[in-house]
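J.: What follows is a predicted structure for the sequence shown.
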Amino acid sequence: MSVFRPRASRTALLLAGCLLGLGAGAGPAAAVSVPGPVGGDRLLVEVKEDGGSVTRYELRCHPAGGDHPDAAAACARLDEVTVWGRDTFAPVAPDAICTMQYGGPRTAHVSGEWAGRPVDTTFTRANGCEIARWDRLVPLLPAQGEAGTGAA
C-alpha cells in the first residue's frame, strides 16, 4: 500500500534535507546576506552658480561624513535611489523626449566612487529631463532656490 504525498510536500522535504545536509558538520549555519552599499563611497561635488561662484564639498558614506552640509540625508537619498545593476548617475538618454523648460544656468560636477563604480558626470538644469535628473539627487545636489553651501 502506498501513501499519496503531493509533489510540493516531497519537494519541500527534499529541499529541507539538502539544506540540513549542507550545514551538517559545518558548525552554525551562516546567515544569508543581501548585498548592501559598498563601504567607503566618496563623492566630490562642485556646484557652479549663475554668477560664476563655485561651491565644492566632499561626501563620504558608509559611514556618512565629509564637509557636505547634510551628509546623512545625502547618503540616505543615494542609498534610496541606488538600484543594483543600474547607474545611479547615468546621463539622460540621447533619445529622451524632454520638456522645453529652462531651470537656470546652475551646473554641478560629481566625481568619485559610488557603490563600487567610478562616477564622473555633470548635471545641468537645461530641460525637463535634466531638471528631473538633478532633483532626483537632492540633497546631494542643492535644491532649486537653495544656495550651494560648503567649502568654496
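T.: Received the coordinates, thanks. Numbering: from 1, shown residues only.

J.: contacts and neighbour counts: CA atoms only from here.
T.: Noted.

J.: Where do the strands of this protein begin and end?
T.: 41-48, 54-61, 65-66, 107-114, 117-123 (DSSP state E).

J.: Mind putting those into a markdown table with mean neighbour count and distance to Cys129?
T.: A markdown table is the format used below for the strands of the chain (neighbours: other Cα atoms under 10 Å; distance: least, Cα to Cα, whole Å):
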| stretch | mean neighbour count | distance to Cys129 |
| --- | --- | --- |
| strand 41-48 | 21 | 19 |
| strand 54-61 | 20 | 23 |
| strand 65-66 | 16 | 29 |
| strand 107-114 | 19 | 14 |
| strand 117-123 | 16 | 11 |
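
J.: next, the one to line up against it:
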Amino acid sequence: MNTYFPAALLAALFLAAPTAGATPPDGPGVPGGAAVPAPTTVRLTVSGPAPATTAPSPEATTTSAPAGRTVTLTCDPAGGDHPRAEAACADLDATQGRVERDSDTACVLLYDPVEVRAEGVWQGRPVSFTRQYGNTCELNARTGAVFAF
C-alpha cells in the first residue's frame, strides 16, 4: 500500500492551518477580526488603617478601626463600582495584571498599617493578592489607582 499524500492535498492542509498570531476572521461581535479581550473582574478590599496601638488616656473614648471597604473592578470596558475604574484598569494593564509595582516614591515613616486584598480574574488569568503596607502613602505608591477608593 502506498502511503504518500498528493501534493495538492498537502498544500490544502498547509494553507488551512491557522498561523501563530493570526487574528480570527470577521464574525458577529468581532469587528475587523480584532481579538476579544478575556474578561477582567477583581474584588478589591482595603482594611485599615488600624486603631492606635497605644493605650488611650482615661479621658479618651475608645474608637474602633475603620470598617473595610470593598469594590468590584471590571475592565474592557472599565466599570464596576470602583470610583477610578479607568485608571485602575490602566495600571493593571501596564503591569500585566500584577497588583503591585516598583516605586521610588518616598513616604513618611509613619506606621499606620493598611491591609489590602485582590481576588478575581485579569484577562482570563486568576488574581490573588494580599499584602499589608505600613501606611496609605506606601499603598498608593506601590499599587497606583488599583486600591484608590
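T.: Now that the structure is in, tell me what you want to look at. Fair warning: this is a prediction, and the values are worked out from it, not measured in the lab.

J.: returning to what we had before: take the strands of the first structure and lay them out in TSV including distance to Gln101 of the first structure.
T.: Output for the strands of the first structure, formatted as TSV (distance: least, Cα to Cα, whole Å):
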stretch	distance to Gln101 of the first structure
strand 41-48	20
strand 54-61	24
strand 65-66	34
strand 107-114	15
strand 117-123	15
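
J.: Of those, which is nearest Thr82 of the first structure?
T.: strand 107-114 (9.2 Å; Cα to Cα).

J.: tell me what that closest one is packed against?
T.: strand 41-48, strand 117-123 (3 or more Cα pairs under 8 Å, 6 or more residues apart in numbering; DSSP states H and E).

J.: Specify, as a residue range, where it falls in the second structure.
T.: Using TM-score structural alignment, strand 107-114 of the first structure lines up with residues 115-122 of the second structure.

J.: Have a look at how far, on average, the matching stretch is from the first structure.
T.: Its matched residues in the first structure lie on average 0.7 Å from stretch 115-122 of the second structure after superposition (mean Cα distance after the TM-score superposition for the first structure).

J.: follow-up on the earlier one: which among the strands of the first structure is found nearest to Arg10 of the first structure?
T.: strand 117-123 (44.1 Å).

J.: returning to what we had before: nearest to Cys75 of the first structure, out of the strands of the first structure?
T.: strand 54-61 (5.7 Å).

J.: Could you tell me the angle between the closest one and strand 107-114?
T.: 20 degrees (axes from the mean of the first three to the mean of the last three Cα atoms, to 10 degrees).

J.: so where in the second structure does strand 54-61 of the first structure end up aligned?
T.: Under the alignment (TM-score structural alignment), strand 54-61 of the first structure falls on residues 68-75 in the second structure.

J.: the helices in the second structure, which residues?
T.: Under the criterion DSSP state H, the second structure contains helices at 7-16, 85-94, 136-143.

J.: Let me have these in CSV, extended by mean neighbour count.
T.: Below are those laid out as CSV (neighbours: other Cα atoms under 10 Å):
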stretch, mean neighbour count
helix 7-16, 10
helix 85-94, 19
helix 136-143, 19
